[in-house]
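In: when you get a sec, could you give me coordinates for this:
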Amino acid sequence: MSPIEVASNDLRMFGLRVRSAIPVPVLLRACVVSAPTGGNPDVQVGFGVVEDPATAEGRVARAGMVSVMADGGTVVDLPGIGRFDMSDGRDMVIEPVPGADRDGIWLAAFGMCFAYLLIQRDVIPLHASALETPAGVIALLAQSGHGKSTTAAALMDRGHDIVADDLVAVARDGGHPMVVGEDLPHLRVWRDVARAVGLETAGSQDLRPGGSRVARLRPVRPRGRRPLAGGIFLEFDNTLREPRLEPVSPFEAVVRIRPHIFGHRPMIARHGPDWVLPRQAGIASKPRFARLIRPRDIDSLPRCLALIEAFADGISDGRPPAAC
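Out: Modelled structure (predicted):
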């Protein structure tokens, strides 16, 4: 069963009911299930005119393609796709560029752009993949291109339950960070990497026609909130011959989490450093963290997977993570 429940254009994602004017992409139609009709949505997604933030008087902060407005709204300007305006944690207005691919608009709306809408609801979106364990969810955090999705896809092929790819939504609940719902039920893997590790032939599809990434649909199950039990920061070091796992202290985890929070730069520019620090600390307050440092080669992947499994087993068994 999929976390994307569809009735007409009603979706359920991250524990929210979303009413969308965009049809579900062909890629994901096999992964949707029926949902009850009626009722008011938590989030409304539709088409309209979005003012260019570069000329708007209300822009107070900008970081790359993301602009934060004086009224608290966020505008994301994606070349070749369109302009997305998120406000009040409830509304997303999309102005596509002429000829934009409808599936690309959908994937952008419910990926990167939905992260900024979650921020407006004080749900913190982590740029991460994640797997389920008996103790809770373990996040795999890394910069773009550092192997989050490839690692998650390889773990899935080893029988692990992958609950999110690229966007892990975390809310604070009683002093413990909780993972909220799930993202889209597919993993995005670079085509050349997928081919090299044998993932491309294992039920993958083109993410977008002519694109550089393929999608792997994953089996998913309905879930509520689950604790964030731990996290692993994935890093490259080509001086190593073998990958190595190192424990990370809670204080170091607070520092390391910041670059992996969607929107931290525009939010800091808008609100100052005090906006993000409590959220960093909240995410790192209970889970256990480690660093997985590895050479940038495909041959090290099986050993990396074994280290991740050992870390997950240790958390489930109540053992502190050890360097190995």
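In: going by C-alpha atoms from here, please, whenever you check contacts or count neighbours.
Out: Noted.
In: my guess is residue 168 contacts residue 182. True?
Out: Yes - counting by C-alpha atoms under 8 Å, residue 168 touches residue 182, with 7.3 Å between them.
In: now do the helices in the stretch 201-324 of the chain.
Out: With DSSP state H, counting those that start in this stretch as the criterion, the stretch 201-324 of the chain has helices at 250-257, 264-271, 277-283, 301-317.
In: chain center to the shortest one, what's the gap?
Out: Spelled out, that is helix 277-283. Chain-centre distance of helix 277-283: 17 Å, with C-alpha atoms, centre = their mean, to the nearest Å.
In: any buried residues in it, and which?
Out: 277, 279, 280, 281, 282, 283 (16 or more other C-alpha atoms under 10 Å).
In: tell me what that helix is packed against?
Out: Packing partners of helix 277-283 (3 or more C-alpha pairs under 8 Å, 6 or more residues apart in numbering; DSSP states H and E): strand 168-173, strand 176-179, helix 250-257.
In: about what we covered before: now distance to residue 61 too, for the helices of the stretch 201-324 of the chain, in a markdown table please.
Out: Shown next, in a markdown table, are these (distance: least, C-alpha to C-alpha, whole Å):
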| stretch | distance to residue 61 |
| --- | --- |
| helix 250-257 | 22 |
| helix 264-271 | 5 |
| helix 277-283 | 18 |
| helix 301-317 | 38 |
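In: which one, of those helices, ends up nearest to residue 107?
Out: helix 264-271 (21.4 Å; C-alpha to C-alpha).
In: now that closest one: buried residues?
Out: 264, 265, 266, 267, 268, 269, 270.
In: picking up where we left off before, which one of the helices of the stretch 201-324 of the chain lies closest to residue 116?
Out: Proximity to residue 116 (C-alpha to C-alpha) singles out helix 264-271 among the helices of the stretch 201-324 of the chain, at 9.9 Å.
In: chain center to the closest one, what's the gap?
Out: From the chain centre to the centre of helix 264-271 is a distance of 19 Å (C-alpha atoms, centre = their mean).
In: just checking, what packs against it?
Out: strand 59-63, strand 66-69.
In: pick the most buried one from those.
Out: strand 66-69 (a mean of 23; mean count of other C-alpha atoms under 10 Å).
In: ok now that one, how far from the chain's centre?
Out: Its chain's C-alpha centre and that of strand 66-69 lie 20 Å apart, by C-alpha atoms, centre = their mean.
In: tell me the angle the helix or strand following it makes with helix 264-271.
Out: Remark: after strand 66-69, the chain's next helix or strand is strand 74-78, criterion DSSP states H and E. Calculated by axes from the mean of the first three to the mean of the last three C-alpha atoms, to 10 degrees, strand 74-78 forms an angle of 140 degrees with helix 264-271.
In: one more to put side by side:
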Amino acid sequence: MTTLYSAYGLRLASEVALPELGAEITTPGPADIEIVLGAAAGPSATATLLPLGLWVDGDRIGVDVPDVGRYVCEGGSRIVVEPVVAVEPGVLKLFLLGTALGALMVQRGHLVLHGNAFRVGDACAVVVGHSGAGKSTLAAEMHRRGHDILSDDVVPIDAHGCALPGWPRLKLWQDALDRLGIDSSSYDRIRGSHAKFHVPIDRPPLGPLPVRWIYVLDKHRGLLTITPLAGAAIFTSLHEHSYRKEILVGAHRQTHLARSAALVATVRPARLDRPRGEDSVVASADAILADITQSQTKKDHHATSR
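Out: Now for the predicted structure:
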């Protein structure tokens, strides 16, 4: 059975049930992306084999996940999923909605970052960082303060420098839920016995929003600081925090560079260094919002002084 869903402004016709994406679409119209279950051909002899089970083979990007299955993205419009026998549905969807859909968005020509995006007025800020950096916890704090979350984990940015809205949910660990005072008993675990959960969030319908700020999360032994990024450091950070950067080879690498160059011209990138061993979520949110306010004030002052 095929069900229609919406994500990133696209219509997905999926043979895999994906209630995480919200209510199914009932309005008529063609699908932008097909997700089908079946035999998925592996890489050819000329494919580029990459770490983490990834491979690029012409207009196909694949990932082979041990004990889960094979996912093959074809031409930016189709994902073939071949699960192993008796794989947990939640685990199968974890890689489908993460690695596979992220790779498909790369095929569609987007700059795809590993982070989250939250709304600030008529624009948005993107927070990136390595796994475990606290991106989703920070997004939850921004949502608590009234900022709509566009996307969590996979953030596609189009050729116009706009972040595309994903589905309304966060992936949060138990300790993050505890600090927010949220009971996890009604939420689905992301994988097996891991204490990480799909947490639905309320938000109005959103379209693509221009990215105006990018913050790179990091930790050091000093105080919490925000440092603007400039020059080659910007491009290094955008590559380092691209979602599944291993697939950025050949034409995908060229597109990534072009999208990065265009984005750099319109955003204010900075690094947020936080003290190691401290719970700095609230302080980090305070610092980012203060930095955004300061940059807007400077921009308004510059505009009126012309």
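In: ok, back up a step: make TSV from the helices and strands packed on helix 277-283 of the first structure and add distance to residue 315 of the first structure and mean neighbour count to it.
Out: Below are these laid out as TSV (distance: least, C-alpha to C-alpha, whole Å; neighbours: other C-alpha atoms under 10 Å):
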stretch	distance to residue 315 of the first structure	mean neighbour count
strand 168-173	19	22
strand 176-179	16	24
helix 250-257	15	17
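In: nearest to residue 191 of the first structure, out of these?
Out: Judging these by C-alpha to C-alpha, what sits closest to residue 191 of the first structure is strand 168-173, at 22.9 Å.
In: strands of the stretch 51-200 of the first structure, residue ranges please.
Out: Applying DSSP state E, counting those that start in this stretch to the stretch 51-200 of the first structure gives strands spanning 59-63, 66-69, 74-78, 82-87, 91-96, 124-126, 128-133, 136-141, 162-164, 168-173, 176-179, 186-190.
In: which residue in the second structure lines up with residue 38 of the first structure?
Out: In the second structure, the residue matched to residue 38 of the first structure (TM-score structural alignment) is residue 28.
In: apologies, that question was intended for residue 291 of the first structure.
Out: Applying TM-score structural alignment, one finds that residue 291 of the first structure aligns to residue 271 in the second structure.
In: same check, this time on residue 91 of the first structure
Out: Match for residue 91 of the first structure (TM-score structural alignment): residue 78.
In: quick one: residues contacting that match.
Out: 33, 34, 35, 36, 104 (C-alpha atoms under 8 Å, 6 or more residues apart in numbering).
In: mind doing that once more with 6 Å?
Out: 33, 34, 35 (C-alpha atoms under 6 Å, 6 or more residues apart in numbering).
In: can I get those in CSV including distance to residue 291 of the second structure and secondary structure?
Out: As requested, the contacts of residue 78 of the second structure are exported to CSV (distance: C-alpha to C-alpha, whole Å; DSSP: H, G, I helix; E, B strand; the rest coil):
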residue, distance to residue 291 of the second structure, secondary structure
33, 38, strand
34, 41, strand
35, 41, strand
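In: mind putting the helices and strands packed on helix 277-283 of the first structure in a markdown table, distance to residue 296 of the first structure included?
Out: What follows is those, written out as a markdown table (distance: least, C-alpha to C-alpha, whole Å):
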| stretch | distance to residue 296 of the first structure |
| --- | --- |
| strand 168-173 | 24 |
| strand 176-179 | 29 |
| helix 250-257 | 20 |
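In: residue 96 of the first structure: which of those is closest?
Out: Residue 96 of the first structure lies closest, by C-alpha to C-alpha, to one member of these: strand 168-173, at 25.9 Å.
In: residue closest to the middle of the second structure?
Out: residue 154 (1.3 Å; C-alpha atoms, centre = their mean).
In: that residue matches what in the first structure?
Out: Per TM-score structural alignment, residue 154 of the second structure is aligned with residue 167.
In: again, but for residue 107 of the second structure
Out: So, by TM-score structural alignment, residue 107 of the second structure is matched to residue 120.
In: right, and its match touches residue 89 too?
Out: Yes - with contacts counted by C-alpha atoms under 6 Å, residue 120 of the first structure reaches residue 89, the gap being 4.7 Å.
In: so between these two, which is more surrounded?
Out: residue 89 (21 against 18; other C-alpha atoms under 10 Å).
In: how near is that one to residue 213 of the first structure?
Out: 30 Å (C-alpha to C-alpha, to the nearest Å).
In: and for residue 276 of the first structure?
Out: The value you get for residue 276 of the first structure to residue 213 of the first structure, if C-alpha to C-alpha is used, is 31 Å.
In: and residue 274 of the first structure, by the same measure?
Out: With C-alpha to C-alpha as the criterion, residue 274 of the first structure and residue 213 of the first structure are 37 Å apart.
In: give the contact list for residue 135 of the first structure.
Out: Shown in contact with residue 135 of the first structure (C-alpha under 6 Å, 6+ apart): residue 316.
In: please redo it, this time with the cut-off set to 8 Å
Out: Counted by C-alpha under 8 Å, 6+ apart, residue 135 of the first structure has contacts 227, 229, 315, 316.
In: what does residue 106 of the first structure align to in the second structure?
Out: Aligning on TM-score structural alignment places residue 106 of the first structure opposite residue 93 in the second structure.
In: now that match. Nearest residue, chain neighbours left out?
Out: residue 18 (7.6 Å; C-alpha to C-alpha, 6 or more residues apart in numbering).
In: ok, the one you found - how many residues close by?
Out: So residue 18 of the second structure, with other C-alpha under 10 Å, has 19 neighbours.
In: map it onto the first structure.
Out: Per TM-score structural alignment, residue 18 of the second structure is aligned with residue 24.
In: and its match, how far from residue 139 of the first structure?
Out: Applying C-alpha to C-alpha, the value for residue 24 of the first structure to residue 139 of the first structure is 27 Å.
In: no more questions from me, cheers.
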